[in-house]
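Participant: Got a predicted model here, sequence first, then my questions.
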Amino acid sequence: MPTGPSSSPLLDRAARAAIARRRAVAAVLAAVTAIAVAGALRVEADFTPDDLFTGLDDQRAASAAFQAAFGNTDNVALVLVEAADALAPPVLQYVHDATRSLGARPWAAHAASVTTVPAVQRIGPPSGPASAASLLADLAAGRLRIAPPVDGAAVDAAAAARVRAAVAANRLLEGRLVSRDRRLAVVAVTLAAGVSRNDAIERAVEDMEAWVAAHSPPAGVRVRLGGLPVLRVGLIRKMKADQVTLFPATFAVCLLILLATFRWLPALLLPPVAVGLSALTLVGAMGWLGVRLDIINNIVPMLIIVIGLSDSIHIVTRYGERAAAGADSPTAATDALRSMAVACFLTSFTTAVGFASLAVSDMPILRRFGLLAAFGVLAAYAITVAFVPIALASVRPPRQPIADHEHGRIEHALDAVLRRVRRRRIAVLAVAAAVLAAAAAAASTLTIDTFVADQYEPDDPAYATLQLVERELLGVRPIEVSIAAPPGTFDRRDALAALERIAQWAAAQPGVLDATGYPALVRETWVQLTGDPAARSGPLPDAGALRALGAALDAAGAARAFVTPDRARARLTVSMRDVGGRALLRFAAALRARAEAELASLPGVRVDLAGEGYVSSLGLDTVTSDLVESLVLATAIIFAVLAGLFRSVRLGLVSLPPNVLPLALTLGYMRLRGIPLNTATAIIFAITIGLAVDGTIHILARYVDEQRSGADRDSALAAAMRGTGKAVVASYLSLVVGFSILQLSEFVPVQQFGELVAVTIAGCLVSTLVVLPALLASSPRRSASRAV
């Protein structure tokens, strides 16, 4: 048989030694497996989405300063109480009970609702004719107070009336704790500072769910949970459910593909054992190294199972070819190992390069994913080439050929495809170029963005809750404007006027639901004190009134949400629709510029942005940019490796079109399907560039082998397609079907990831079997004879 780039004297000796000492190799594999099992038992999981953004050091510092001043305003779980009249006494009693009970939990910092938010109440006769001075005097003397409308545990008719009056007088409650149509009331539970990791958040949400289940609402009232903590716990649960569903389904699909390809029991069992050991080794290494399963890398073990199957298929195919020629099992296994070790290493290496290219990312979680997957792919290669050949050497050869290159249906189909491609190679290349141009044109109009709703199916209850919160309240994507200044700044009338102008400008922008801050609190409190709605416009109260009013709001705990007690830091909250990450970032840049311009006359002012909407959009935008860099890097490395291996820049260039074309087709497919390019979808291109080239490597390696053995171009191409094509078809089909299994996921980004990888690999299969032969058939007849 040929002995080109797939073999060398050193490799020949190593292959013979491995097969001759297969018991020793098996003992080493058993030891590795035992160590892996021990490590796997140590693995922990942490699916906290915040890990996506831990690489943004400057933003982390700004967010930390904001949270130190105002708490983690993103970590708020909502109890949504829907009723025909959310302010009816029975409904308010339910809301009040939930507020008091959940707010007292050890995992809660505090809870707020319309029954507990401080409001202005008169409890004594006025000191004189209504005026700003008399109102402030009454406030100081206790004849007016700022306190919750409900005292104690019971909501009687009088308390319900006070709640209605407070809601009518205070516009800040609308959209936050009650809807404008008064059909939705909210209990907002802010989680404690230490409740930040997924396990702690999940326990808090479970406690809330238990409370809701144990306390039946009044008749006709519907209760559900919302807010970012609840949404995140829902995603975590979906990921955990995926672990239970996807692994068995993946193994089942692998078995079916192997059964359809080989119809021989050892070929059916050995590859799944090899990839299973590979996945176990990966998880064991994670355990020993202290690497947790996170929101991204939790799918890596399944990826290794799907990707690692390819090497086993090629080794078993080559073994079957030698066994059909009359070789005994040890000889056939030795020849399979010797002939496939280099080609399989190259395919594994290029796949690992695709993953490892993610190391250029600024995001630690993405770097971990890339490096972990790269290690897993190389570990799968090492285990496969060690385990499968020694196992094959220990079994009887199949009675019927498993690699009949003369009479197999797949081989006949490949021969027919090759004959047509050779006759019409110019037309094939022209069509490929036209398809590439059309796909590129479609891809140029592709949406590049990230939406919260993209993570959910339309029939998912979480999607309905998102729509409810955005429609009736103020959405889930706030931008927080954090403004630091010297102490006392935000007692000044000019400073508050500047904050108010910023909020008014922001509220008028497209996609903004609301913008509010301390000036709005001052005005709404002043409206309640004076009973004059006109106080919502016009000049703010004078400096003395502002200080007195601020002291009263501080005493009631009402000001703390918007300004620090020393008036050195203020907060503006801009609530956004789910307009997409790109639009949000454009608005955020304009908002920062506007805030800095309005505050320029104040000394020592610093403006920062925080909030889930801004931070997540910034992080995901950074990730998308990182993935473009990693794709370029991976493509360059893979080209250099192939050109070096074959000692031919031309063959290196020949390998690019069959693998670039499927990527362009996938972009066009995304445009037709309306799938945006975001983190979950962009990551596939850095990954699949390594997977896509696998078939090209195997066919080129066999093509070079045949030419070195004296075959001319056409004979070498026919032998390569006949000898390697079936394994390429089986490998690519296993990848397509294996990644299609991700459609069973309950997590939409994972579904899209699986769909797009499957589409890309299907394009690779067609491109490798049609475009690559057309390119080779157009080359000089002895072009590869000097390649190593």
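Facilitator: Thanks, I have the structure now.
Participant: contacts and neighbour counts: CA atoms only from here.
Facilitator: Fine.
Participant: Any figure for the gap between Ala18 and Ala34?
Facilitator: Counting by C-alpha to C-alpha, to the nearest Å, the gap from Ala18 to Ala34 is 21 Å.
Participant: putting a second one here so we can go through both:
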Amino acid sequence: MLNKLSQIILKFPISVMTIILLITAYFFHYAFLSEQRLIVDFSLEQMFPESDPEKDSYQSFIDEFNREDDKILLVYDCDNPTSRKNISRIAELTEMMELDIDGIEGVISLSSIGDGDYFSEDLTDEEWNTQVEKLLQHPIYPNLIISSDGKTGSLLIDLENDVIGQDARTRVVNQLETVMNKVNWEWHEAGIPVLRTRYIQFMNQERAVFLPISFLVAMSVLLFIFRQIKSILIPLIAISTTLIWVAGIMAHFEISINVVSYLTFNLLMIIGASNAIHLLMKYHEGLSLGLSQRDSLERVIQKIGGALFLTSFTTAVGFCSLGFTNIKVTQQFGLLVGFGVILMFILTIIIMPIILNYIRPPNNEHIDRLIRGGQFLAADRLNTWNQKHPRSIITISGILFIVALFGLFKIDYNASVLEDLKPGNPLYDDLQYVEQKMGGTLPLEVIIDTKSENGSLQPQFLSKILNYKEMILKTPEINTAVTPGDYLMLANEEWGDGIRQLPNSLNDALSFTVDFDRVQALLNEDYSKTRISCRISDLPFDRGMQIREDILLAGHKLFGENIDINVTGSTLLALSTGRHLVKNLTTSFFIAFIIIFLSIVFLFRSFRLSLLAILPNIIPLMIAGGLMGYLGIKLRPSTAMTFSIALGIAVDNTIHFLARFRQEYKLSGDYEKAVSETLVTTGKAIISTGVILSLGFFVLYFSEFVPNHEFGLLATIIIIAAVCGSLILLPVLILQIKPTLRFKTGITNILVD
């Protein structure tokens, strides 16, 4: 198969390249110039699972009530938020926000209390101070628009329901920032819309920084290894062509560049550079044996092509395993990159030999430096060291295995919502400041269903709801909760008997509700259900689930079993989604592991050899997992995803080693000679690809975005450990066990040999 492919490629190079060029031009136009072009959509809503009880519960809440993820809290520090001067300034800002910014439904501020009459300019200083004291005892406003100590103020902004998606939110947030800058106060932002907007902006900034860095790292390593500009340009052509094809495919299937898929091009670039190193090494090796340029290129396609196909297949399996998750964007990312890896192999094995065939081959001095020079003395030294210290290598590997195993039991998978951000990040610092001054910033909703029309406005039920609220506020993480009863007491004070207490009858409650939008926002259409809107601090999954259980237990004790209670909100949904994704990714990892292992068994026709091959790839994964336990790195979606991806990439080294070892053993029939020859030839390419892969991932270590930082760290550790496993542990195991090798004709012989 590969023999025929090499003949077609080198016999009809112009025709083949013309076809590739035409397809590339089509994909380029479709992806970047057409109406269906590739779009960028970093909406975090895409991360919600396709089918999940938590999502269904949240969607049911959204359908019956107003959204709870459309509130922005702007906290400000000034000399005195309740002074006449500052109340006047807040009134001006409130008016500008409500009138000048499209997408804002309403603003609650210190100046808007009682339609602006609470802090009337006609008040005497004594009356003003009395109003301030009453404000701090108010059932709703403390920790909402004024801190409990009265030293910090805030504006609560309610967005219109159609402000959905990154573009709409960014427009509103930017306009709010313009208004805030009109006064010289210290501002801090919070709320789900701000969190989503700034989070995505932060991801975009990271993408703009690390994509070029990954590219420069890959090109720099190629230049260092081959010392020729053409050794950069030729792989670059193949990689760029593949990326254009992938972009065109993404546009065709309406796959956006999103919160997950933005890594696609970084990963494919690094993998493509790795493929190029193996191909160029094999090409120079053929020239060093005295083969002609054409014969050397045919040898490249026939020999390295099979190994590259196997490594591309295993890498693709690692990515495609993400298709078993329950989140659409993660499924798309896994399948897309998996397909992209196979596409990268096909285009690399076609484009690079064609271009190499048309340029002058490197001189003998350059070939000798690359193949026999001192640039890769590490491979020769490893060969010598392996022969001298086999027992030490096996002992050290066993110790690492045991130590890593203990570390695995220390892994914490109890992640929180805001742990993706590092201290020092403006968004993180803002949210922490707001939590410190005003309490929790994340929404939590408690829904109580009376199962009867107007049941939520019965005086007895309203009284129980206020008692339930007090029970909920005993939770340390919750310091703000609002019920319909809170607003109805204010309505009764203003429109009823003048006393701040609940209405005495259902009719009074109904009449107040009809004229009071804020009460209606906390009730469903027929007033059979009510909601208690809370704000909760950032918390881990386990604590979130415990709080939910405590709230449900307290509610059932208070109302009895005839009343249905549900605790939901975007906070619990985010926590549940993260835990759900971790479980899915763990399952996908084991699926990928099994598929890769069975593939190696099938291709090398030796179960014992396959066990030896997989062991050097298990230990790196265990080392990374053990370090997670010892360093306190939590098992979150980003770290769980690392293992599936890194397994597929790391096992490539083993396949290249075994493929070359099999060839050498077939020639000599001697295990030691075959291992030595493999180390000093393919070992050099494995070291080179290990360098380019580890550096490509390591640049993410410097990311301020925790998922990228941890992904870069763990992937780098796995890649380096896998290189060591393939070049140190695997040769020693082969020499100690001497597995039987079978040589048969057919597909396995074509691919492996």
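Facilitator: Structure's in. What do you need? Model, not experiment: these values are computed from the prediction.
Participant: More neighbours: Ala18 and Ala34 of structure 1, which one.
Facilitator: Ala18 (20 against 15; other C-alpha atoms under 10 Å).
Participant: Contact partners for the more buried one?
Facilitator: 25, 386, 390 (C-alpha atoms under 8 Å, 6 or more residues apart in numbering).
Participant: again, but for Asp380 of structure 2
Facilitator: Asp380 of structure 2 neighbours (C-alpha under 8 Å, 6+ apart): 679-680.
Participant: That one pairs with which position in structure 1?
Facilitator: In structure 1, the residue matched to Asp380 of structure 2 (TM-score structural alignment) is Asp415.
Participant: neighbours of the aligned partner of Val195 of structure 1 in structure 2, just the number please.
Facilitator: Structural alignment (TM-score structural alignment) places Val195 of structure 1 against Val163 in structure 2. Neighbourhood size, Val163 of structure 2 [other C-alpha under 10 Å]: 18.
Participant: Ok, the one 3 residues further on next?
Facilitator: Neighbour count for Gln166 of structure 2, taken as other C-alpha under 10 Å: 20.
Participant: Tell me who's in contact with it.
Facilitator: Neighbours of Gln166 of structure 2 in contact, by C-alpha under 8 Å, 6+ apart: 41-43, 196-197, 200.
Participant: got a list of what the aligned partner of Ala111 of structure 1 in structure 2 touches?
Facilitator: In structure 2, Ala111 of structure 1 lines up with Val107, judged by TM-score structural alignment. Val107 of structure 2 sits next to 94, 97-98, 155-158 when contact means C-alpha under 8 Å, 6+ apart.
Participant: which one in structure 1 is aligned with Phe226 of structure 2?
Facilitator: Phe226 of structure 2 maps onto Phe262 in structure 1, by TM-score structural alignment.
Participant: Apart from its neighbours in sequence, what residue is nearest that match?
Facilitator: Leaving aside its chain neighbours, Phe262 of structure 1 sits nearest to Ile402 (5.4 Å; criterion: C-alpha to C-alpha, 6 or more residues apart in numbering).
Participant: Looks like that neighbour contacts Glu321 (just checking).
Facilitator: Yes - judged on C-alpha atoms under 8 Å, Ile402 of structure 1 makes contact with Glu321 at a distance of 7.3 Å.
Participant: all helices for the stretch 401-550 of structure 2, in order.
Facilitator: 426-438, 459-472, 484-495, 506-514, 517-520, 541-559 (DSSP state H, counting those that start in this stretch).
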